[in-house]
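Chemist: What shape does this take:
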Amino acid sequence: MPGPRRSNADRSWRPIARRLWGSLKASGQTDFYQARDWVLACSLREDLFVYKKSGKRSSQMLQTIYSAFERLLVAEGGRRRVRIELHEPEPEERSAALLAIADCKKDFGIAE
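Modeler: So this is what the prediction gives:
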């Protein structure tokens, strides 16, 4: 998807905003994001940047930002609430291509 999903962190962002953005792009729940979710994530990224840069910080603003990120299932608590559990992919012993070739050999009676 062009646009926000593939955008990289800007050097002007605070380190925590860059790390959060990078980790969001790499997280499993983002496989289910729609375009509007990425737009919301971009908006929240900007809000977090402005908040962190601000000399006058509001605890209510921070809570609002964190709540919105939770709705994007960024935190484990949000994922639990909607019953989504992410797991690391199981390592494959044989690739799908090798399994398909083996199936074809069986079909043709030339199985090993």
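Chemist: C-alpha only now, for contacts and for neighbours.
Modeler: Fine.
Chemist: Remind me what the helix or strand harbouring V50 packs against, helices and strands.
Modeler: Assigned by DSSP states H and E, V50 belongs to helix 35-53. Counting contacts by 3 or more C-alpha pairs under 8 Å, 6 or more residues apart in numbering; DSSP states H and E, the secondary-structure elements packed against helix 35-53 are helix 15-26, helix 59-71.
Chemist: Next, the structure of the following sequence, for comparison with the previous one:
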Amino acid sequence: MGSRGPVPKRSDQRVRRNKDETGTVEKLPVVGQVAVPALDIEDPHPLIVDFYSSLKDSAQAQFYEPSDWQFARFTLHFANKLIQSARPSSQMLAAVNAALTELLVSEGARRRVRLEIEREQTTATVIDVAEMFRQQLAE
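Modeler: Prediction:
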């Protein structure tokens, strides 16, 4: 897991006054893409299905290994039980939230491990609605 404490600022907002003390990282070269398994939960709540689908489309999913996908399925199994329970447990909610943090599903969790996603926004033309109405009224 990353650092403790408050969520760090994004790298473009940080000012470093001292040396960055990150240690060396051992890298394991692996070839090939990871297959995303089916959710395979009995009677899943629609929120759980949507959440798993969003995990597949999220940028951090490119770092997931097969064990990460199984951990996601395991976590969502309990999240499904939590949602469908008549008496949801606060302890189970805390455990599910902690597990989802391990999967880097939130911005804060990604920043703690120094992972920033920069999604490009589509370009769109801005329409001045007031000007459009003035033109229509003038006609």
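Chemist: Just give the TM-score of the two.
Modeler: A TM-score of 0.70 describes the superposed chains when it is computed by TM-score structural alignment, normalised by the length of structure 1; 89 aligned residues with a C-alpha RMSD of 2.2 Å.
Chemist: I'd like the helices and strands packed on helix 35-53 of structure 1 laid out as TSV, including distance to L98 of structure 1 and mean neighbour count.
Modeler: Conversion of the helices and strands packed on helix 35-53 of structure 1 to TSV gives the following (distance: least, C-alpha to C-alpha, whole Å; neighbours: other C-alpha atoms under 10 Å):
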stretch	distance to L98 of structure 1	mean neighbour count
helix 15-26	28	15
helix 59-71	40	14
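Chemist: Mind putting those helices into JSON lines with distance to M1 of structure 1?
Modeler: Putting the helices and strands packed on helix 35-53 of structure 1 into JSON lines (distance: least, C-alpha to C-alpha, whole Å) gives the following:
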{"stretch": "helix 15-26", "distance to M1 of structure 1": "12"}
{"stretch": "helix 59-71", "distance to M1 of structure 1": "21"}
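Chemist: related to what we said a few turns ago, mean shift between the helix holding V50 of structure 1 and structure 2?
Modeler: Superposed on structure 2, helix 35-53 of structure 1 shows a mean distance of 0.7 Å to its aligned residues (mean C-alpha distance after the TM-score superposition for structure 1).
Chemist: Where in structure 2 does that helix align, residue-wise?
Modeler: In the comparison with structure 2, helix 35-53 of structure 1 aligns to the range 66-84 (TM-score structural alignment).
Chemist: buried set for the matching stretch?
Modeler: Neighbour-count burial for stretch 66-84 of structure 2, with 16 or more other C-alpha atoms under 10 Å as criterion, is recorded at W69, Q70, F71, A72, R73, T75, L76, H77, A79, N80, L82, I83.
Chemist: Give me the distance from it to the chain's centre.
Modeler: The offset between the C-alpha centroid of stretch 66-84 of structure 2 and the centroid of the whole chain comes to 15 Å, using C-alpha atoms, centre = their mean, to the nearest Å.
Chemist: Many thanks, we can stop here.
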